[in-house]
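J.: All I have is the shape, not the residue letters:
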């Protein structure tokens, strides 16, 4: 986005569950790429990435995830689920609503997880994947297993959100919660109060608290999944492989997820895959290092073509 999009620049499309608000740029006949944001962030993570990809002749779609910004549920009876299967299903529903048969997907945090799920469960719809922090499909069956104490400390909000005090705290001050998470996630990112306030508009969505709370309670085994996603969750419990061309990224200044060489998750990527470390980047990698993120999207397209069978390139 050469300038930060104002609400009037947003488009809307309906799926079976959501009215999804999204920003679009780039040529309409270009390869489509979905850029998917995380929590507690929004589409402004891609302010600088989107125009870079448009220059590479990508049709760029940047949607607000469920519970964020102007994306709304169509029915009051629809469960306000934030579980991983719901996020992944939303990706495919968005492609269907846009009448896009195949697309590249790229993201971090919640958006990276949604992209991973789409690539694993619907690989025929996904041309290539860019994922920050590697393989992000949650092993919910192992959620009770502890991790290193230093990592647990960074996940303070996971456990806070298990309590009604945490729900109330998020509802009362979502921007304050985000500020603490941003500082921990990206200790070298000099974000401003203006940056935070701009993104915090996405937290005023009436379903924001319910979707976020359900996401963290479900992933830790403290809330059941919504019935419409039961079959998808059963498939995700098997930790399916990702067969599409993939580039994974780790920021060397990620405060919660230390950068790796990618080997620990290699078994989950059954197609061509490259792993890169991005110097100085924290958890919100596309906003902190937009050129590195855009380069990964460009390069995953090249990786796909290099590994395509003859006659399908």
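T.: Sure, I can see it. Fair warning: this is a prediction, and the values are worked out from it, not measured in the lab.
J.: rest of the way, CA atoms for contacts and neighbours
T.: OK.
J.: In this structure, mark out all the strands, start to finish.
T.: 11-14, 18-25, 31-36, 58-63, 72-73, 103-107, 126-132, 245-251, 273-278 (DSSP state E).
J.: So which elements touch the second one?
T.: If I follow you right, that is strand 18-25. strand 11-14, helix 49-55, strand 58-63, strand 72-73 (3 or more Cα pairs under 8 Å, 6 or more residues apart in numbering; DSSP states H and E).
J.: what's the closest non-adjacent residue to residue 258?
T.: Nearest residue to residue 258, sequence neighbours excluded (Cα to Cα, 6 or more residues apart in numbering): residue 252, at 6.8 Å.
J.: hold the first one in mind and look at this next one:
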């Protein structure tokens, strides 16, 4: 475990492999999870001669805010800013960015806001930042997708904070079971993530992540301009690979293929992993690592 200190955070991160002449890889985890989600994939990338960095997102695991005065924002613009600062601290000018769930949205934001820092893009599970742009085209997900997103509506309510503070691990366990119905995770693996979710700022960051910036008391004013830019759904110009589990219980496969590829101007391909749920990198590390390496090596 290593860390970098920025103006707001001490960002803890896992490293996989030694730095080489190959393009470095940023591995961004999702919700509710931590950077250990990438351990097995990271190990396989390292064995193939790659160098990967997997940070713990703000509010999670050993990553800590430096001041109690800093807004506990979970907004995607803030998360993308953290990745830029981590790359700066590690003297990485440009990287391949791979993200799952929250990490996928953060990766998209990074590609939109700082295209010069992203060589290639891989998103696991859906296209969260493009949903409103797709709605504007007159396309709508199924009612099953709205039902699967029940927790997002809960997070807007007054009972969300006390529920999360009382039993964050219980929610995480339930979501893992619902989102990856065929996956039997070990208690050891889950216990490690539950400890990360006990970070004192996790609840505030989570609630912030699911609220519109203008209704979020934790939104950081320094990200306002970036948030407005993201709301316009700027095109993504990097070559992009989308990996999707056919049994994903929250990002339903059919509803993540509603024309979002039109927003990717640098080439877009999608790989569907049959029998796999939401946590692809945990469930199918061999298959995910192979697909990543194949994509990285493409001209």
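T.: Thanks, I have it. Computed from a predicted model, the values in this text were never measured in an experiment.
J.: how near is residue 146 of structure 1 to residue 119 of structure 1?
T.: Applying Cα to Cα, to the nearest Å, the value for residue 146 of structure 1 to residue 119 of structure 1 is 28 Å.
J.: Who has more neighbours out of these two?
T.: The neighbour comparison of residue 146 of structure 1 against residue 119 (other Cα atoms under 10 Å) goes to residue 119, with 28 against 9.
J.: Map that one across to structure 2 for me.
T.: Under the alignment (TM-score structural alignment), residue 119 of structure 1 pairs with residue 111 of structure 2.
J.: And for residue 274 of structure 1?
T.: By TM-score structural alignment, residue 274 of structure 1 lines up with residue 269.
J.: quick one: that match and residue 55 of structure 2, what's the gap?
T.: With Cα to Cα as the criterion, residue 269 of structure 2 and residue 55 of structure 2 are 26 Å apart.
J.: what's around the equivalent of residue 105 of structure 1 over in structure 2, how many residues?
T.: Superposed on structure 2 with TM-score structural alignment, residue 105 of structure 1 falls opposite residue 97. Counted by other Cα under 10 Å, the residues lying close to residue 97 of structure 2 total 28.
J.: before we move on, what about residue 260 of structure 1?
T.: Using other Cα under 10 Å as the criterion, residue 260 of structure 1 is surrounded by 17 other residues.
J.: Could you measure from the closest residue to it other than its chain neighbours over to residue 256 of structure 1?
T.: In space, residue 260 of structure 1 comes closest to residue 250 once its chain neighbours are excluded; the distance is 6.8 Å by Cα to Cα, 6+ apart. From residue 250 of structure 1 across to residue 256 of structure 1, the span is 11 Å (Cα to Cα).
J.: Which one of those two is surrounded by more residues?
T.: residue 250 (26 against 19).
J.: pretty sure residue 83 of structure 1 is touching residue 213, no?
T.: No - the criterion here is Cα atoms under 8 Å, and residue 83 of structure 1 misses it with residue 213 at 9.7 Å.
J.: Against residue 66 of structure 1, how distant is the nearest residue to residue 113 of structure 1 once chain neighbours are set aside?
T.: Of all residues not flanking residue 113 of structure 1 in the chain, residue 136 sits nearest, at 5.0 Å (Cα to Cα, 6+ apart). To residue 66 of structure 1, residue 136 of structure 1 is 18 Å away according to Cα to Cα.
J.: Can you pull up the most central residue in structure 2?
T.: By Cα atoms, centre = their mean, structure 2 has its centre lying nearest to residue 103, at 1.1 Å.
J.: what does residue 202 of structure 1 align to in structure 2?
T.: Residue 202 of structure 1 maps onto residue 196 in structure 2, by TM-score structural alignment.
J.: again, but for residue 265 of structure 1
T.: Per TM-score structural alignment, residue 265 of structure 1 is aligned with residue 260.
J.: Quickly note the distance from its match to residue 240 of structure 2.
T.: In terms of Cα to Cα, residue 260 of structure 2 sits 12 Å off from residue 240 of structure 2.
J.: Please say which of those two ends up with more neighbours.
T.: More crowded of residue 260 of structure 2 and residue 240, by other Cα under 10 Å: residue 240, with 24 against 18.
J.: dump the residue contacts of residue 238 of structure 2.
T.: By Cα atoms under 8 Å, 6 or more residues apart in numbering, the contact list for residue 238 of structure 2 reads 111, 115, 118-121, 264-267.
J.: Who wins on neighbours among the residues you listed?
T.: Using other Cα under 10 Å as the neighbour test, those are led by residue 121, with 28 neighbours.
J.: Can you find the partner of it in structure 1?
T.: Using TM-score structural alignment, residue 121 of structure 2 sits opposite residue 129 in structure 1.
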